[in-house]
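*Asks:* no sequence on this one, just coordinates:
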């Protein structure tokens, strides 16, 4: 059954590792939007993972340590929310036609 991850001990590196495992190059912790006491984007499944800890070199969730969530992480307000980004804007400098070969100036595209 699908479940969620508890925010206990969850940090920036854990968010990066999770987003990388999902195929996104960039990731961060997203604030949970709440309506009263229950997040508006809450899941119906159980909270499975607690105290996720990923090293800075983690490229897969198999590189991370965790414990199974117990009764200390039962509230839906403790579900982790991520902001995973598919990519960043790319910029380049295009030198003017006929200009010398230089990579330090040009039009930004």
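*Replies:* Received it, and whenever you're ready, just let me know what you need. Nothing here was measured: the structure is a model prediction, and the numbers come from that model. Numbering: from 1, shown residues only.
*Asks:* can we go C-alpha only for contacts and neighbour counts from here?
*Replies:* Noted.
*Asks:* let me know the secondary structure of the residue positioned nearest the centre of the chain.
*Replies:* By C-alpha atoms, centre = their mean, the chain has its centre lying nearest to residue 27, at 3.0 Å. Recorded secondary structure, residue 27: strand (DSSP: H, G, I helix; E, B strand; the rest coil).
*Asks:* show me where this protein has strands.
*Replies:* 4-5, 26-29, 34-35, 38-39, 47-53, 65-68, 82-85, 93-94, 107-108 (DSSP state E).
*Asks:* second structure follows, compare the two:
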């Protein structure tokens, strides 16, 4: 958020979510959606949890989620 690094909790993370995140970062699409902290635990603030994209969103914040900063983890830089 605001250029700060944080995490997105990987609960129910899937290809639609990964595709939206990758497109937001300038990539065409995701190759794979990983979960269960496959790359280790995230660091910093958990910005989003329970993300549920339909796949057509242009920004990860447009996807249904628990609320920014609300926790109920894929590392990326959240873009404004």
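*Replies:* Looks like it arrived, so ask away. What you see is a predicted model; the values in this text were computed from it and never measured.
*Asks:* please pull up the equivalent of residue 22 of structure 1 in structure 2.
*Replies:* Alignment note (TM-score structural alignment): residue 22 of structure 1 maps to residue 25 of structure 2.
*Asks:* picking that back up, ok, now which ones touch the residue nearest to the centre of structure 1?
*Replies:* Applying C-alpha atoms under 8 Å, 6 or more residues apart in numbering, we find residue 27 of structure 1 in contact with 15-20, 82-85.
*Asks:* just the buried residues of those residues.
*Replies:* 15-20, 82, 84 (16 or more other C-alpha atoms under 10 Å).
*Asks:* closest to residue 39 of structure 1 among those?
*Replies:* Proximity of these to residue 39 of structure 1 (C-alpha to C-alpha) peaks at residue 82, which lies at 13.5 Å.
*Asks:* is it true that the closest one touches residue 15?
*Replies:* Yes: using C-alpha atoms under 8 Å, residue 82 of structure 1 is in contact with residue 15, at 6.6 Å.
*Asks:* quickly list what's touching both of these two.
*Replies:* Common neighbours of residue 82 of structure 1 and residue 15 are listed as 27-29 (criterion: C-alpha under 8 Å, 6+ apart).
*Asks:* that older thread, and the match of residue 22 of structure 1, how many neighbours?
*Replies:* Close neighbours of residue 25 of structure 2, defined as other C-alpha atoms under 10 Å, add up to 15.
*Asks:* re earlier: now the strands of structure 1 in CSV, with distance to residue 59 of structure 1?
*Replies:* Formatted as CSV, the strands of structure 1 follow (distance: least, C-alpha to C-alpha, whole Å):
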stretch, distance to residue 59 of structure 1
strand 4-5, 18
strand 26-29, 12
strand 34-35, 31
strand 38-39, 29
strand 47-53, 13
strand 65-68, 13
strand 82-85, 15
strand 93-94, 31
strand 107-108, 33
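*Asks:* in structure 2, what stretch matches stretch 3-10 of structure 1?
*Replies:* Using TM-score structural alignment, stretch 3-10 of structure 1 pairs with 6-13 in structure 2.
*Asks:* mind checking the end-to-end distance for that stretch?
*Replies:* End-to-end distance for stretch 6-13 of structure 2: 16 Å, by C-alpha to C-alpha, to the nearest Å.
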